[in-house]
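Peer 1: fold the following for me, if possible:
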Amino acid sequence: MAPIDHVVTSGTFNLDGGSFDVDNNVWIVGDEREVFVIDAAHDASAIAAAVGDRRVKAIVCTHAHDDHVNQAPALADRFDAPIMLNPAERVLWDMTWPDRTPDLELEDGQQLSAGGVDLRVLQTPGHSPGSSCLYAPELGVVFTGDTMFNGGPGATGRSYSSFDTIIESIRTTLLTLPGETQVRTGHGDSTKIGDEAPHLEEWIARGH
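Peer 2: Sure thing, here's the model as predicted:
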């Protein structure tokens, strides 16, 4: 079985009084025995079907916008798995789940392991205060949530986000990864670090 499975789910993203239709990438990482679920979005049944009878070691949240965490408690309960989130995301988490607390904290540099796949937590604030990316060096893959997409940085026009901060996170953390590193995003198509790096200055010009 491939170390990375992928499910696309559809629903809404809600913040600052707006509601937007979105398609989310849900990533399932591990082997035939145990996995991480990265960003439990919209459709718990579809995600559970992709997991199958494997053990879920954790539901890992790259950030706490509602479209990335709206099925986290349901899947955590279904698979008896902890929810992991950077504590700086609590302000956003509490908007969706005021009566449910994440189980474990994600911290910069932390090493996670499931099914023979090692993930290193990279702290990349900007899109939200505690956004995290997950880097699997042996696979040559980084899961970027909404920090970086095919074509540019994640959105920073809403509450608790900062354009200058996301650019700094991308420049000092993501663009230091090997150029061949595959970027698995929270929405849309994948890309590579080396394909995005040359465009940093245009993003900065566009953002300002």
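
Peer 1: going forward, measure contacts between C-alpha atoms and count neighbours the same way
Peer 2: Noted.

Peer 1: may I see the buried residues of stretch 146-160?
Peer 2: Asp146, Thr147, Met148, Phe149, Asn150, Gly152, Pro153, Gly154, Ala155, Thr156 (16 or more other Cα atoms under 10 Å).

Peer 1: do the same with stretch 199-208
Peer 2: For stretch 199-208, burial by neighbour count (16+ other Cα under 10 Å) applies to Leu200.

Peer 1: how distant is it from the center of its chain?
Peer 2: 23 Å (Cα atoms, centre = their mean, to the nearest Å).

Peer 1: returning to that earlier point: in JSON lines, list the buried residues of stretch 146-160 along with distance to Val60 and secondary structure.
Peer 2: Shown next, in JSON lines, are these (distance: Cα to Cα, whole Å; DSSP: H, G, I helix; E, B strand; the rest coil):
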{"residue": "Asp146", "distance to Val60": "14", "secondary structure": "coil"}
{"residue": "Thr147", "distance to Val60": "15", "secondary structure": "coil"}
{"residue": "Met148", "distance to Val60": "17", "secondary structure": "strand"}
{"residue": "Phe149", "distance to Val60": "19", "secondary structure": "strand"}
{"residue": "Asn150", "distance to Val60": "22", "secondary structure": "coil"}
{"residue": "Gly152", "distance to Val60": "23", "secondary structure": "strand"}
{"residue": "Pro153", "distance to Val60": "21", "secondary structure": "strand"}
{"residue": "Gly154", "distance to Val60": "19", "secondary structure": "coil"}
{"residue": "Ala155", "distance to Val60": "21", "secondary structure": "coil"}
{"residue": "Thr156", "distance to Val60": "22", "secondary structure": "coil"}
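
Peer 1: this one next, for a side-by-side:
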Amino acid sequence: MAARIDHLTTSGTFTLDGGTWEVDNNVWIVGDDTEAIVVDAAHDAAAIERALAGRRVVAIVCTHAHNDHIDAAPALADATGAPILLHPDDRPLWELTHPDRAPDGELSDGQTITVAGTELTVVHTPGHAPGAVCLHAPALGTVFTGDTLFAGGPGATGRSFSDFPTIIDSIRDRLLTLPPETVVRTGHGESTTIGAEAPHLQEWIDRGH
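Peer 2: As a prediction, this is how the structure comes out:
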């Protein structure tokens, strides 16, 4: 059976720089009836575990370490035995939420994670966070972008550990070079495509200055 993509939305809060906001997060599960990976274990480990329906979890992949994307990761790891994987540049952010629990492994640019016979390639896309990554699955025609690229533009860069020119470079050089029909599955909100977003790069640059 080929890998499929399951999706659930979980709700909670995002906290950084002394502020807290209510947020809805996309949690993506990629796999078949036997095994899966979880992209961003947000808010509700029990709901994610129910969606997994007993499948073996190959890995819990963190697109970045803002608390709303990782708050349920340790509980889900404990429940499933799966390793938590994070790019090392985001360890300072991770430790704001989980000071007593380190990730189990590191993500690196170009690394591949295989689940249900399908390869996902790690693409390091700093800017929203130093260790932000996307996961490109060519066989599924999709890229999981976390908070790097949304329908309508880049992720936010107004808070600590973020940088607008860096996220623009990441999107231009690492994401907009993907095939235009590639579906962009984001950390919040609706999906889009590379082709729908690519024409607006200059608008984003102008808006960000």
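
Peer 1: state the number of residues packed around Asp32 of structure 2.
Peer 2: Per other Cα atoms under 10 Å, the neighbour tally for Asp32 of structure 2 reads 21.

Peer 1: an error on my part: the question was meant for Ile37 of structure 2.
Peer 2: Quick note: Ile37 of structure 2 (other Cα under 10 Å) scores 24 neighbours.

Peer 1: swap in Glu95 of structure 2?
Peer 2: 16.

Peer 1: check contacts around it.
Peer 2: Ala102 (Cα atoms under 8 Å, 6 or more residues apart in numbering).

Peer 1: is it true that it lies in a helix?
Peer 2: Yes: Glu95 of structure 2 sits within a helix when classified using DSSP: H, G, I helix; E, B strand; the rest coil.

Peer 1: how near is it to Trp28 of structure 2?
Peer 2: Separation of Glu95 of structure 2 from Trp28 of structure 2 (Cα to Cα, to the nearest Å): 23 Å.

Peer 1: repeat for Ala36 of structure 2
Peer 2: Distance, Ala36 of structure 2 to Trp28 of structure 2, by Cα to Cα: 10 Å.

Peer 1: same deal with Leu8 of structure 2?
Peer 2: In terms of Cα to Cα, Leu8 of structure 2 sits 7 Å off from Trp28 of structure 2.

Peer 1: okay, the two: which has more neighbours?
Peer 2: Neighbours were counted for Leu8 of structure 2 and for Trp28 using other Cα under 10 Å; Trp28 has more, 25 against 13.

Peer 1: report the secondary structure state of the more buried one.
Peer 2: strand.

Peer 1: what about the strands in structure 1?
Peer 2: Counting by DSSP state E, the segments of structure 1 that form strands are 4-15, 18-30, 34-38, 55-60, 83-85, 104-105, 111-114, 117-123, 132-136, 141-145, 148-149, 152-153, 182-185, 191-192.

Peer 1: okay, now the closest residue to Gly126 of structure 1 other than its chain neighbours: neighbour count?
Peer 2: Among residues not flanking Gly126 of structure 1 along the chain, Ile166 sits closest, at 3.8 Å (Cα to Cα, 6 or more residues apart in numbering). Per other Cα under 10 Å, the neighbour tally for Ile166 of structure 1 reads 24.

Peer 1: swap in Ala65 of structure 2?
Peer 2: That count, for Ala65 of structure 2 with other Cα under 10 Å as the rule, works out to 27.

Peer 1: wait, it sits on Asp90?
Peer 2: Yes: if you go by Cα atoms under 8 Å, Ala65 of structure 2 and Asp90 touch, sitting 5.9 Å apart.

Peer 1: intersection of neighbour lists for these two?
Peer 2: Ala129, Gly131, Ala132.

Peer 1: those into TSV, with extra columns for neighbour count?
Peer 2: Formatted as TSV, those follow (neighbours: other Cα atoms under 10 Å):
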residue	neighbour count
Ala129	27
Gly131	24
Ala132	29
